[in-house]
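S.K.: Here you go, sequence then predicted model.
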Amino acid sequence: MTETPNPNIIDADTLTGEMRPIRRVVIGLGSNLGERMSALQGAVDALADTPNVWITGVSPVYESEPVDCPEGSKKFLNAVVLADTTLSAHRLLDRALAIEDAFDRARSEVKNSPRTLDVDLIVVGDRRSATDALTLPHPRAHQRAFVLKPWSDLEPDAELPGAGPIADLLADLDVDALTPRPDLVLDLE
C-alpha cells in the first residue's frame, strides 16, 4: 500500500491551493446492536457521500463473535470499505465519528461495549500516528480476523504497514469464528 496510488494525481484544495496526495484507506465497519445491516449500509452510503472520498471496494459481510467485549454481547456484522481520499487522517477520523454519531453510537467507559455502529480507520495511506485521538495503522488490526478476512477478500496481496502481508497475518488467526453472510450484501450506489 502506498501513499499515492498514482503519484501523478494530486488534488489542489480549491480554497487554499494546498496540494494534497490521494491516499488509499481501509475502513472497518461493525455493528452488534439494533438494525445491524442497516447501520453498515448507512455507513457505506455516508462514506460514499463524503466529499473527497471515493469508495473503490466494499467487502462481503461476515458475522463474528464479539472479541474482548462484555459478557452477553451479541454477535457483530463486519465489513471493510476501501477508498481513496485527499482528506487528512484527522478529517477522515472526524467524519467516521460523525457517521457513528448519526447512528446513535453510545460511547461508554466500558471497553468494547456493544454498539450500533463502529467505523474504524485501519490504514490511511502510509500515515503513522500514535496520539490519544488516532493510532495508525489501527493498533489491533493484525489480531482481528473480522478486519483482515474481509480486507483480504478485496485485496488478497495487501499488507498491513508494520505487520506484514494480511494473508500471513490471517494464517495465525481463527477465521473459523467468522461466518460468511452471502445473504447480506452492502450496495455501493
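M.R.: Noted; the coordinates are in hand. Numbers count the residues shown, from 1 in each chain.

S.K.: going forward, measure contacts between C-alpha atoms and count neighbours the same way
M.R.: Fine.

S.K.: Tell me who's in contact with the residue positioned nearest the centre of the chain.
M.R.: What sits nearest the mean C-alpha location of the chain, by CA atoms, centre = their mean, is residue 27, with 1.7 Å. When the contact criterion is CA atoms under 8 Å, 6 or more residues apart in numbering, the partners of residue 27 are 80, 81, 82, 119, 120, 121, 122, 123.

S.K.: Out of the residues you listed, grab the one that's most surrounded.
M.R.: In terms of neighbour count, residue 80 stands highest of the contacts of residue 27 at 31 neighbours, by other CA atoms under 10 Å.

S.K.: picking up where we left off before, quick one: which of the contacts of residue 27 is nearest residue 47?
M.R.: Taking CA to CA as the measure, residue 47 lies nearest residue 81 of these, at 9.0 Å.

S.K.: hang on, the earlier thing: just to confirm, which helix or strand has the residue nearest to the centre of the chain in it?
M.R.: Under the criterion of DSSP states H and E, residue 27 resides in strand 23-31.

S.K.: Presented hereafter is structure B, for comparison with structure A:
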Amino acid sequence: MNRRLAQGYQGDSRDPEHPETTAVVALGANLGDRAATIDEALRDLGRMPLTTEVRAAAPIESVAVTVDGPDADAPGYLNTVALVTTRLAPSVLLGYLHAIEARHGRERRERWGDRTLDLDLIAYGEVRSSDPGLLLPHPRAAERDFVLGPWLVVDPDAVLPGVGRVDALLENLSGGGS
C-alpha cells in the first residue's frame, strides 16, 4: 500500500537554482508505539519546507540489527521507506531528519541501539558524497532487506546510485543472485 502526503511547499519545480530531487528516506522504530511514530514521522516529512510529495510503503516488521548482527531477542523494528520530492539541499534535509528524530524522543546513546525513531537518508537523486557527515548513498543500504524491500514497493525501478538496481540487490541478499 502506498501513501501519498502532498503537504508543504508547492513551488515551481522548474526553478534551475533549486530543482526538485527525489530523496530516499528509510524510517524505523522499535520502541514505543512504533506504528504511530512512523505515521507521524511521515506527516513530519510532508510538512518540511520545499517538499511537495512523500510516498511510502506500508511498514514491515524486521529483526533488530545490532553492532554484533541480527538480535532476535531485541525489540523488533517496524520499517518503511519514503520517497521525498524536495528542493532542500541534502545536508539541510539531513538536518530536518535529525530534528524529526529528536522530536520523537530519539537519543543517540549507543551505535545501532534501540530507538523510538531512526531516519536514514539512503539516497538523494544521483548525488554521491564521501563526507563523513553526509555519506551518500547510505553505505549499508545494499545490505538491508528492510530498506530494499519497501523501496521496491514505492519504486519498482529503483536504483541505488553507484551500486545497482534495488531488485537485483534484494535478490542477491535473499540468495537468489549468482
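M.R.: Cool, got the structure. Because the structure is a prediction, the values reported are computed rather than measured.

S.K.: that older thread, roughly how far does the residue nearest to the centre of the first structure sit from residue 12 of the first structure?
M.R.: With distances taken as CA to CA, to the nearest Å, residue 27 of the first structure is found 24 Å from residue 12 of the first structure.

S.K.: Residue 37 of the first structure too?
M.R.: Computed as CA to CA, the residue 37 of the first structure to residue 12 of the first structure distance reads 36 Å.

S.K.: For the two, indicate the residue with more neighbours.
M.R.: When neighbours are counted by other CA under 10 Å, residue 37 comes out ahead of the other of residue 37 of the first structure and residue 12, with 22 against 13.

S.K.: what's the burial count for whichever residue in the second structure pairs up with residue 49 of the first structure?
M.R.: The equivalent of residue 49 of the first structure in the second structure is residue 47 (alignment by TM-score structural alignment). Applying other CA under 10 Å, we find 18 other residues in the vicinity of residue 47 of the second structure.

S.K.: mind listing the strands for the first structure?
M.R.: Taking DSSP state E to define them, one finds strands in the first structure at 10-12, 19-21, 23-31, 53-58, 62-64, 76-85, 118-124, 129-130, 135-136, 159-160, 164-165, 178-180.

S.K.: any chance of these in TSV, plus distance to residue 149 of the first structure?
M.R.: TSV is the format used below for these (distance: least, CA to CA, whole Å):
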stretch	distance to residue 149 of the first structure
strand 10-12	31
strand 19-21	28
strand 23-31	11
strand 53-58	12
strand 62-64	9
strand 76-85	9
strand 118-124	13
strand 129-130	24
strand 135-136	19
strand 159-160	12
strand 164-165	12
strand 178-180	9
